[in-house]
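Participant: Show me how the following folds:
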Amino acid sequence: MLINRVKTAAILAVLGALFILIGGAIGRGPGLVIGLLLGLAVTGGSYWFSDTVAIKASRAQPVTEAQMPEYYAIVRELCQRGGWPMPRLYVTPDQQPNAFATGRNPEHAAVAVTAGILQIVSWDELRGVLAHEMSHVGNRDILISSVAAAVAMAITFLARMAAFASLFGGERQDEGQNVFETLALIILAPLAAALLQMALSRSREFDADLSGARLIGDGEPLARALEKLDRAAGQIPMPTARPEMAGMYIVNPLRRRQVNFAKWFADHPPTAERVARLRSREWARS
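Facilitator: Predicted structure coming up:
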């Protein structure tokens, strides 16, 4: 619990500082103030409204127990096992099989599955996936990923604004502004935010895999589901998925967009390694 709070505070501090740096790229005086105010507003807002941002970005729709009784039954059983309150349940219209959890704590959590995952996994395999997602909830990982995603999205937007201001306004170069410094910051600030998200996401996914398997006493359902999801993610695109949100999903929704050096920027551990650890029963020994 304490470690997660420290991680969250560090993310807010580092990503919030990027706002100030980008603001300075717009203008040394007023720009720094604007960057500071935006940083405080967005980092604070992302803490309280991270679940709303993620749900709206994914176009997820709430579902009732009457509409999806099996979905509710699985999550309710997992919550009883873990001692957590029932989260809000959603389904997104995406055809790529995937799932994510979001929210600042178990009392304000939401879980979403895509329409595609309901078509290719069995209910037992979906139970493994949802055990993984509920482990994120129980470990309070979703606060870290949700805040990081919301702030990274805002940093990317502000960097684009800074680029526009650099080209069409702001301080003149002969007044001391270094255009190369500005352009470097505009490029590197979103990259730094993304790299921070990725490093955190990889370790959290391993932990949630093992915690989820331990929750249901079996790693095989999740292992089978991960194999199916990984294959499908390489074949079925998710056009609505934003790079800043990719780390929230159980498998990388942008896998089809990967390039040769994608491993340098991977926000998920290799699926084969995740499956191997599940089938080796590492979850039972940890």
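Participant: When you work out contacts or count neighbours from here on, use the C-alpha atoms and nothing else.
Facilitator: Fine.
Participant: Let me see the contact set for the residue nearest the centre of the chain.
Facilitator: By CA atoms, centre = their mean, the chain has its centre lying nearest to residue 248, at 2.6 Å. By CA atoms under 8 Å, 6 or more residues apart in numbering, residue 248 lies in contact with 100-102, 142, 145-146, 201.
Participant: now swap in residue 46 and tell me
Facilitator: By CA under 8 Å, 6+ apart, the contact set of residue 46 is 53, 146-147, 150-151.
Participant: what's the answer for residue 118, then?
Facilitator: Applying CA under 8 Å, 6+ apart, we find residue 118 in contact with 97, 126.
Participant: Now it: which helix or strand?
Facilitator: Using DSSP states H and E, residue 118 sits within helix 117-120.
Participant: Check which residues of that helix are buried.
Facilitator: For helix 117-120, a neighbour-count test (16 or more other CA atoms under 10 Å) marks 117-118, 120 as buried.
Participant: Quick one: list the elements packing against the helix or strand following it.
Facilitator: The first helix or strand that comes after helix 117-120 along the chain, using DSSP H and E, is helix 123-139. Other elements packing on helix 123-139 under the criterion 3 or more CA pairs under 8 Å, 6 or more residues apart in numbering; DSSP states H and E are helix 69-82, strand 99-102, helix 179-216, helix 220-233.
Participant: Just the buried residues of helix 123-139, please?
Facilitator: The neighbour-count check on helix 123-139 (16+ other CA under 10 Å) flags 125-139 as buried.
Participant: how about this one, so we can line them up?
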Amino acid sequence: MLVTMFLLGLVYVVFVTAFFVIAPSWGLIALVIAVVFLLAQYFFSDRLALYAMHGREVSPAEMPELHGVVDRICAMSDTPKPRVAVADTDVPNAFATGRDQRRAVVCVTTGLLRRLDPVELEGVLAHEMSHIAHRDVAVMTIASFLGVCAGLITRFGLEWGLWGGFRQRNGDQNTGLVLLAVIAVSAVAYAVSFLLTRALSRYRELSADRAAALLTGRPSALAGALTKISGEMARIPNRDLRAAEPFNAFFFAPAFTKGFSVSSLFSTHPPLERRLAQLREISGRLSRGA
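Facilitator: Below is the predicted model of the structure:
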């Protein structure tokens, strides 16, 4: 994760330096727009995620068993209790969001509650609540800032170019060539930052798995939940999976699961085999320690 964050920082420096040398005024406009988008994501991520997933907060009286599991994890980890929500969908999954522990929310789907036993559910919720404890929403928001900014510049530059910007001249300066240079630099920065951000997301998922396994002392339960959820995904209609796919970055397990391939480089989650291998290793260490 340190190497990934260092490379992201390096891309930031190179991108900002190159872009403001080529076209400082365009860079300032894109910077302002990107800041607005990311501030909205940072401050309202919990509300936006619940609204998009049609989740609703539930009280201890409505879902006593679910709240009981969350209370137990909070007691074990000595952390504040997040808000608890349920999304009415058959896709078995869970997610946590919120910029800090005081404004966090953990949400599970009805499909997940129907399929997991209490021990497996505890492992999944411990994974999600570790994201909250590690401030992963804030980490990933900051990490994705460059990609959002570069993506906006690339898109606006292409649209302007298609509307005649590539043919414009301003005195002795060929505006079209400057625009092409801006698009090229932005596209490269977007592609590199996208890959690095996805790699960081995969590392954060492995870190959350590890934290949950060590906290509960039951890595096998978390492995069982992962295996069960991945298997159940194959039984969910593709229409429902595709509707849930935009939220993969939030989910405990992605809506579409595949083994390792080149496409894994673009995934927000590590391959199932990698996650299970880490849990087996932790289980072995815990057994030897016992």
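Participant: before we move on, back to that, roughly how far does the residue nearest to the centre of the first structure sit from residue 10 of the first structure?
Facilitator: 18 Å (CA to CA, to the nearest Å).
Participant: quick revisit: residue 41 of the first structure: which of the helices and strands packed on helix 123-139 of the first structure is closest?
Facilitator: Of all those, it is helix 179-216 that lies closest to residue 41 of the first structure, at 17.0 Å by CA to CA.
Participant: Next, the angle from that closest one to helix 69-82.
Facilitator: Angle, helix 179-216 of the first structure to helix 69-82, by axes from the mean of the first three to the mean of the last three CA atoms, to 10 degrees: 80 degrees.
Participant: now helix 179-216 of the first structure against helix 220-233, angle please.
Facilitator: Going by the same axes, to 10 degrees, helix 179-216 of the first structure makes 140 degrees with helix 220-233.
Participant: Just want the angle from helix 179-216 of the first structure to helix 123-139.
Facilitator: Interaxial angle, helix 179-216 of the first structure versus helix 123-139 (the same axes, to 10 degrees): 120 degrees.
Participant: Now do helix 179-216 of the first structure: distance to the chain's middle.
Facilitator: Taking the mean of its C-alpha atoms, helix 179-216 of the first structure sits 8 Å from the chain's own mean (CA atoms, centre = their mean, to the nearest Å).
Participant: Could you list every helix and strand in contact with it?
Facilitator: Counting by 3+ CA pairs under 8 Å, 6+ apart, helix 179-216 of the first structure packs on helix 2-26, helix 69-82, helix 123-139, helix 141-168, helix 220-233, helix 271-279, helix 282-285.
Participant: Tell me which of these sits nearest to residue 49 of the first structure.
Facilitator: Comparing these under CA to CA, the one sitting nearest is helix 141-168, at 8.8 Å.
Participant: how big is the offset of that closest one relative to the second structure?
Facilitator: On superposition with the second structure, the mean distance recorded for helix 141-168 of the first structure (mean CA distance after the TM-score superposition for the first structure) is 4.3 Å.
Participant: Can you give me the buried ones in that helix?
Facilitator: For helix 141-168 of the first structure, the buried set under the neighbour-count rule, 16+ other CA under 10 Å, comprises 141-156, 158-160, 162-163, 166.
Participant: ditto for stretch 226-236 of the first structure
Facilitator: Buried residues in stretch 226-236 of the first structure (16+ other CA under 10 Å): 226, 228-230, 232-234, 236.
Participant: Most widely separated two among those?
Facilitator: Farthest apart among those by CA to CA are 226 and 236. That separation is 14.9 Å.
Participant: so of the helices and strands packed on helix 123-139 of the first structure, which one's packed in deepest?
Facilitator: Most buried of those, by mean neighbour count (mean count of other CA atoms under 10 Å): strand 99-102, with a mean of 29.
Participant: Where in the second structure does the helix holding residue 118 of the first structure fall?
Facilitator: The alignment of helix 117-120 of the first structure onto the second structure (TM-score structural alignment) spans residues 112-115.
Participant: related to what we said a few turns ago, can you tell me what the residue nearest to the centre of the first structure aligns to in the second structure?
Facilitator: Checking TM-score structural alignment: residue 248 of the first structure goes with residue 250.
Participant: which ones are touching residue 91 of the second structure?
Facilitator: Residue 91 of the second structure neighbours (CA under 8 Å, 6+ apart): 109-112, 233, 236, 240-241, 244, 255.
Participant: how near is it to residue 24 of the second structure?
Facilitator: According to CA to CA, residue 91 of the second structure and residue 24 of the second structure sit 46 Å apart.
Participant: ok, now residue 110 of the second structure?
Facilitator: Remark: distance between residue 110 of the second structure and residue 24 of the second structure (CA to CA) = 50 Å.
Participant: who's more crowded, those two?
Facilitator: Neighbour comparison, residue 110 of the second structure and residue 24: the larger count goes to residue 110, with 17 against 13 (by other CA atoms under 10 Å).
Participant: quick one: contacts for the closest residue to the more buried one other than its chain neighbours?
Facilitator: With CA to CA, 6 or more residues apart in numbering as the criterion, residue 110 of the second structure has its nearest non-adjacent residue at 5.3 Å, and that residue is residue 88. Residues in contact with residue 88 of the second structure (CA under 8 Å, 6+ apart) are 54-55, 109-111.
Participant: again, only using 7 Å
Facilitator: Contact analysis of residue 88 of the second structure by CA atoms under 7 Å, 6 or more residues apart in numbering lists 55, 109-110.
Participant: okay, these in CSV with secondary structure and distance to residue 18 of the second structure next?
Facilitator: Putting those into CSV (DSSP: H, G, I helix; E, B strand; the rest coil; distance: CA to CA, whole Å) gives the following:
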residue, secondary structure, distance to residue 18 of the second structure
55, strand, 43
109, strand, 45
110, helix, 49
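Participant: ok, so of these, who is nearest residue 74 of the second structure?
Facilitator: When these are compared for distance to residue 74 of the second structure (CA to CA), residue 109 wins out at 20.2 Å.
Participant: Touching, the closest one and residue 95? I think so.
Facilitator: No - the criterion here is CA atoms under 7 Å, and residue 109 of the second structure misses it with residue 95 at 9.0 Å.
Participant: follow-up on the earlier one: show me the one of the helices and strands packed on helix 179-216 of the first structure that comes nearest residue 259 of the first structure.
Facilitator: Evaluated with CA to CA, these place helix 220-233 nearest to residue 259 of the first structure, the distance being 14.6 Å.
Participant: Can you tell me which helices and strands the closest one packs against?
Facilitator: The contact analysis (3 or more CA pairs under 7 Å, 6 or more residues apart in numbering; DSSP states H and E) places helix 220-233 of the first structure against helix 123-139, helix 271-279.
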